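In: 3D model of this:
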Amino acid sequence: MALRARLAEFGQHPTFGPMLERLRQYALLTRIDRPIGTYLLLWPTLWALWLAAEGVPDLYVLFVFVLGTFLTRAAGCAINDFADRGIDAHVQRTSGRPLATGAIRSWEAPALAAVLLLIAFALVLTLNRLTIYLAFGAAILAAIYPFSKRFTHLPQVFLGAAFSWAVPMAFAAQTGSVPPIAWLVFTVNLLWTVMYDTIYAMADKPEDLKIGVKSTAILFGDYDRHMVGVLQLLTAVGLAMIGLRFELGGFYSAGVVVAVALFGYQQFIMHDRVPAHCFRAFLNNAWVGFAVLLGIVLDYAVSAA
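Out: The predicted structure is shown next:
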């Protein structure tokens, strides 16, 4: 209780109080309080690192990619909110975001994103040349995605490419090359990302239709849940292909089975298309990525034992 009282007193200090509130708004802007996006970006990045290293990733490379994932996701949220600053106030789920409420000024979002991306790029500069070159592709995709929903019904594809670009970067950092098989992992993750972000868009579909924002959920119309099922099936087939190409065994297969079961659960809870249920189904994908990662890690660990 004493500590809580001291913190409350510190928060009311005429100098430090506003500073703490500004930091809190920056934390909200970058979704530090909602790590789902970090998980969805991190798990496939770790898939790629473990696959590229055949179970023993370089510890420094692992450190760079884990920290880089956090930084780039945070920067991406800031860029996205800057792009959507005129939209978020009209969507119930996003109306409380700092730019929508005016808690921070518009220029602060791209400025914060630039700082975070510069730190991430500084980390990349400690890796090999191919990884550095690939990082420019990641930056371009991250910049394009937030604005794509105004021009195309396929912003989920742009997000999928942005989230999947860490795969070739991981292979490049770990092995010094990007073998063709890395693009299989890239494609599978792209399919999975389009799938779960379509579910995410289904949660906002009624409001997006009113304000003119485009998405695959709107493009698919009444067949949105069916198309999600098709993407889930393609993702499952792709995960099976990864297992065959990398000669993974029973633990990986079990992880894929769990992922497929979770896909079925997602279909069940979003069958009525209630926005809150669709959002729950979207969140469930964090467990899909983790199940696949755990299968990969255990498979290599047992093989090495």
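In: C-alpha only now, for contacts and for neighbours.
Out: Will do.
In: hey, which helix is longest across this structure?
Out: helix 180-211 (DSSP state H).
In: what helices and strands are in contact with that helix?
Out: Judged by 3 or more Cα pairs under 8 Å, 6 or more residues apart in numbering; DSSP states H and E, the packing partners of helix 180-211 are helix 36-52, helix 155-164, helix 166-175, helix 216-220, helix 224-245, helix 275-283.
In: got the angle for the longest one vs helix 180-211?
Out: I take that to be helix 224-245. If you take axes from the mean of the first three to the mean of the last three Cα atoms, to 10 degrees, helix 224-245 sits at 170 degrees to helix 180-211.
In: packing partners of helix 224-245?
Out: helix 180-211, helix 216-220, helix 250-269.
In: hmm, 7 Å instead?
Out: For helix 224-245, the packing partners by 3 or more Cα pairs under 7 Å, 6 or more residues apart in numbering; DSSP states H and E come out as helix 180-211, helix 250-269.
In: next, the structure of the following sequence, for comparison with the previous one:
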Amino acid sequence: MSAAEPRLPDAVADHPLWRLAPEPLRPYVQLARLDRPIGWWLLLLPCWQGSALSSAALGLPPNLFHLLLFFIGAVSMRGAGSTYNDFVDRDIDAKVERTRLRPLASGRVSPRAAIVFLILQCLVGLAVLLSFNGLTIALGFASPLIVLVYPFAKRFTSWPQAVLGLAFAYGALLGWTAQTGRLDWPAVFLYASAILWTIGFDTIYALQDKRDDAIAGVRSTALLFGAHVRLAVGALYLCSVVFAELALLAAGVGGFAQIGVGAYAAHLSWQVWRTSAAASPEVALTLFRSNRDAGLLLFAGLVAQSALLAYS
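Out: Predicted structure coming up:
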């Protein structure tokens, strides 16, 4: 591997998209985080959960077409959000050990090329959004406003993770409205659950950068919570489980959905047990990535319940 194409420290080792991509495209694979799929997973899962919850509430089978659309949309919009974030943060990223080799911070992609790439990804996301009903389209157009604020949040608040939560959890609303055509309490409760979940797992992620963030003057909940980070993440995760349970109760579903919430709660408890202010970057990254499985456990319970109700 040449010095012109460095691997980033939190990338998946030997990811096939990186391995198979022509060398000129590799910086764009990194810019869209395609070699770090955990990002689009965490954006996708609230969408899938909202869709599966609505199917279970209506007694319908899982809507596979919607699940596919949300997958395409999550990958494209995660890439667009990451490109925008790196564009805004390119000077800060150059000062942080973990991010200094990112394509924009290292100069391997020009700002102009990044903007063109950003627009192309947004067009894919727009095509997906326009496939849904009017309410979902209207809600979808509101979400970029949150994304635009996020890269600047770390400059003026110790809660940038909360802004990220508002953006990443938004799919819980869209997954529900895409099928029901209306916004109801189950979707609101699921959105609240996903926001709290996101703040928790992104706090764990931010443990990797505490030293560099403090030097660069960047704020985060990891720095805010300090030695109490385990207690804080535990409280956030507990509230996430409570709101997930409220979503089920409001939707009138149980059975496998309740098992899914229980499995989700157990996984989050394991994360809290492993979390500490002194956690190494490797442990923090492993715990952060494990949230794909936590979200899939909740989704599996919801989708199993919708299938059971539809086919019984």
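In: what is the neighbour count of the residue nearest to Arg26 of structure 2 when sequence neighbours are not counted?
Out: Nearest residue to Arg26 of structure 2, sequence neighbours excluded (Cα to Cα, 6 or more residues apart in numbering): Trp18, at 6.3 Å. If you count neighbours by other Cα atoms under 10 Å, Trp18 of structure 2 ends up with 22.
In: trace Trp18 of structure 2 over to structure 1, please.
Out: Alignment note (TM-score structural alignment): Trp18 of structure 2 has no counterpart in structure 1.
In: surely Trp18 of structure 2 touches Asp35?
Out: Yes: using Cα atoms under 7 Å, Trp18 of structure 2 is in contact with Asp35, at 6.2 Å.
In: now for these two: what residues contact both?
Out: Residues touching both Trp18 of structure 2 and Asp35 by Cα atoms under 7 Å, 6 or more residues apart in numbering: Val29.
In: how about whichever residue in structure 1 pairs up with Gln271 of structure 2, nearest residue that isn't a chain neighbour?
Out: Aligning on TM-score structural alignment places Gln271 of structure 2 opposite Gln266 in structure 1. The shortest distance from Gln266 of structure 1 to any non-neighbouring residue, by Cα to Cα, 6+ apart, is to Ala281 (4.7 Å).
In: ok, Ile144 of structure 1 next?
Out: Leaving out its chain neighbours, the residue that sits closest to Ile144 of structure 1 by Cα to Cα, 6+ apart is Phe158, at 7.6 Å.
In: please apply the same query to Gly37 of structure 1.
Out: Gly37 of structure 1's closest residue in space is Arg73 (Cα to Cα, 6+ apart), at 6.9 Å.
In: in which helix or strand would I find the equivalent of the one you found over in structure 2?
Out: With TM-score structural alignment defining the correspondence, Arg73 of structure 1 maps onto Arg78 in structure 2. Taking DSSP states H and E as the definition, one finds Arg78 of structure 2 inside helix 64-88.
In: structure 1: which residue goes with Leu309 of structure 2?
Out: That one, Leu309 of structure 2, aligns with Ser303 by TM-score structural alignment.
In: what's the answer for Ala94 of structure 2, then?
Out: Per TM-score structural alignment, Ala94 of structure 2 is aligned with Ala89.
In: quick one on the thing from earlier: residue contacts, the residue nearest to Arg26 of structure 2?
Out: Arg26, Val29, Asp35.
In: need the counterpart of the last one in structure 1.
Out: The equivalent of Asp35 of structure 2 in structure 1 is Asp33 (alignment by TM-score structural alignment).
In: not counting residues beside it along the chain, what's closest to its match?
Out: Among residues not flanking Asp33 of structure 1 along the chain, Ala27 sits closest, at 7.1 Å (Cα to Cα, 6+ apart).
In: quick one on the thing from earlier: by contact count, what packs against the helix holding Arg78 of structure 2?
Out: helix 38-58, helix 111-129, helix 134-156.
In: tell me the most buried of the ones you listed?
Out: Highest mean neighbour count of these: helix 38-58, a mean of 27 (counted as mean count of other Cα atoms under 10 Å).
In: can I get the helices and strands packed on helix 224-245 of structure 1 in CSV including mean neighbour count and distance to Ala162 of structure 1?
Out: Shown next, in CSV, are those (neighbours: other Cα atoms under 10 Å; distance: least, Cα to Cα, whole Å):
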stretch, mean neighbour count, distance to Ala162 of structure 1
helix 180-211, 21, 9
helix 250-269, 19, 22
